[in-house]
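Asks: Got a sequence here, can you build the structure:
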Amino acid sequence: MNWDFDFITNGQMVYFLQGAKWTLIISLASVVLGVIFGSLLTLLKRSKIKIFKFVSSAYVEIVRGTPLLLQIFIVYFGLSNVLNINELLAVIIALSLNSSAYVSELIRAGIEAVDKGQMEAARSLGMTEAMAMRKIVIPQAIKNILPAIGNEFVAIIKESSMASTLGVAELMYAANVVSTKSFNKTETLIMSAVFYFVMTFSLGRLIKYIERRMKVSDTN
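Replies: A predicted model of the protein is given here:
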């Protein structure tokens, strides 16, 4: 087998660089919105109002029980005629809604990992439950879930490849464009794999560094 990577030197690498840029933009936007929506889901799930708990729990189960690609299609074909959204926005919305279901579970687990005695101690000092959550529980829960949120970011980077099915010019779409121009399908896929690895590996190292820094700050 003779591999041909001439596209690296003939100016077509710009497609991969642009694709990687859009992959990171899509992933970052989706994670940020996923954390916001996930936090709201957690509040609803912890609510004393049963209908809120039911709706949030049902949403999480439905999202986690259906394929992401199906969710992207539902958002795009379901909302494009109503709200006139483009493919990029549809992908970001779908990834955000998908991520929020997983992030809400991470936040819930982070809150539950905080010793319940701290809430009781805060209440005994005259704090309301909301104040104790805001000042005592949530800051500790954030420390617990930050590494997991980072891992969710890594997962979203890989899952964003499904945006190519709608023609969004992210990394996989770029690989398809270059393979069409160069007729080197395997080589362009290998190059896109290198880009994904560099992004996810670098982010993984950053997450490990943050974890170590957090452990050091906890011991001081």
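Asks: contacts, neighbours, all on C-alpha from now
Replies: Will do.
Asks: give me the element Ile138 is part of.
Replies: Here Ile138 is covered by helix 138-159, with elements defined by DSSP states H and E.
Asks: List the buried residues of the one helix or strand Gly38 maps to.
Replies: Here Gly38 sits within helix 13-45, counting by DSSP H and E. Within helix 13-45, the residues that count as buried by 16 or more other CA atoms under 10 Å are 13, 15-17, 19-20, 22-24, 26-28, 30-35, 37-39, 41-45.
Asks: What is the next helix or strand after the helix holding Ile138 packed up against?
Replies: Under the assignment DSSP H and E, the closest C-terminal helix or strand after helix 138-159 is helix 171-182. Helices and strands touching helix 171-182, by 3 or more CA pairs under 8 Å, 6 or more residues apart in numbering; DSSP states H and E, are helix 13-45, helix 185-219.
Asks: and the longest one, what does it pack onto?
Replies: Taking 3+ CA pairs under 8 Å, 6+ apart as contact, the helices and strands that helix 185-219 lies on are helix 13-45, helix 138-159, helix 171-182.
Asks: Sequence B follows; please return its structure for comparison with A:
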Amino acid sequence: MATGRTSSDKDFPYWLVAAGTIAVIIAVVIVTNDLYLEVLNIVSKGVWITIFVTLVGFTLASALGLLIAVMGLSQSLVLRQIARFYVEIIRGVPILVLLFYIAFVGAPGFVHAWNFLTSPLQEAGLLSELRVRDISLMWRAIISLTIGYSAFIAEVFRAGILAVDEGQIEAAQALGLSRWQRFRLIIMPQALRTILPPLGNDFVAMVKDSSLVSVLGVADLTQMGKVYASGSFRFFETYSIVAYLYLLLTVGLSLALRALERRLRQAGNVDEPA
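Replies: Below is the predicted model of the structure:
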């Protein structure tokens, strides 16, 4: 049934034009205003920490999440129950609480356990004693984000793997492909098209949640803004710049991921028989 709207009217990204126009106007204001320019120069120093924490944390979370998803689909009852226990428990803990727990409980506990297990090597002079301060707060934050997001990513991988047609897996098995070959050549290429949108959402969400590492004093974008604002009392200018930089990161990533989705969808349509 006709809707009275053309495809070009419906699909044209008017919101992007509006957002881009606002972004350009804000950029001009920042460049032409000495105060905003000073805030930008100071706050932007934390952008690289934000990017580093996000990239490393998401990469580790994806690897751990894939492992948990495979365990959850295993034929072993024990592995399935371990995976389900991990997912349900970790998803029930807020990221901020997990961050505090890993930083101030998990890290000291790991240090004590490590020193206990390696005490013979330490007494022989082969290893030095590990101290809690040897584990940087940034890496404690990365580990916290890794653990917290891995539970959600595991469910994304599990849903994507289950969406693959069982007949294709059976056909690959009949052709003599090993389990690893079936997973690498048949399952993951098809599952990727399904999991990419939610996986991209999790990636963008981690960019925003990386701001939580500022509570540990990690010099990310939010922490640099907090320090500057507390010293200058320029709260409006500072947090406006912080929000602007986060929007540039998240909206830019969202657009890039949508472009990748379209390319994969088009590639899938080309592969299908006419």
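Asks: Overlay them and tell me the TM-score.
Replies: The TM-score (TM-score structural alignment, normalised by the length of structure 1) is 0.92; 215 aligned residues with a CA RMSD of 1.6 Å.
Asks: picking up where we left off before, average gap between the helix holding Gly38 of structure 1 and structure 2?
Replies: Mean deviation of helix 13-45 of structure 1 relative to structure 2 after superposition (mean CA distance after the TM-score superposition for structure 1): 1.0 Å.
Asks: picking that back up, got CSV for the helices and strands packed on helix 171-182 of structure 1, with distance to Ala109 of structure 1 too?
Replies: Shown next, in CSV, are these (distance: least, CA to CA, whole Å):
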stretch, distance to Ala109 of structure 1
helix 13-45, 10
helix 185-219, 17
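Asks: about what we covered before: could you give the angle of the very next helix or strand once past the helix holding Gly38 of structure 1 to helix 13-45?
Replies: Beyond helix 13-45 of structure 1 in the direction of the C-terminus, DSSP H and E gives the next helix or strand as helix 50-64. Interaxial angle of helix 50-64 of structure 1 relative to helix 13-45 (axes from the mean of the first three to the mean of the last three CA atoms, to 10 degrees): 150 degrees.
Asks: Structure 2: matching residues for helix 50-64 of structure 1?
Replies: Using TM-score structural alignment, helix 50-64 of structure 1 corresponds to residues 77-91 of structure 2.
Asks: Superposed on structure 1, what's the mean shift for the matching stretch?
Replies: Taking mean CA distance after the TM-score superposition for structure 1, the mean distance separating stretch 77-91 of structure 2 from the aligned residues in structure 1 is 1.1 Å.
Asks: For Lys21 of structure 1, see how far away the residue nearest to Phe5 of structure 1 when sequence neighbours are not counted is.
Replies: With sequence-adjacent residues excluded and distances taken as CA to CA, 6 or more residues apart in numbering, Phe5 of structure 1 is closest to Glu187, at 6.3 Å. Distance of Glu187 of structure 1 to Lys21 of structure 1, computed by CA to CA, to the nearest Å: 20 Å.
Asks: cool, and Ile136 of structure 1?
Replies: In this view, Ile136 of structure 1 and Lys21 of structure 1 are 38 Å apart by CA to CA.
Asks: What is the neighbour count of the residue mapped onto Gly150 of structure 1 from structure 2?
Replies: Aligned counterpart of Gly150 of structure 1 in structure 2: Gly200 (TM-score structural alignment). Neighbour count for Gly200 of structure 2, taken as other CA atoms under 10 Å: 17.
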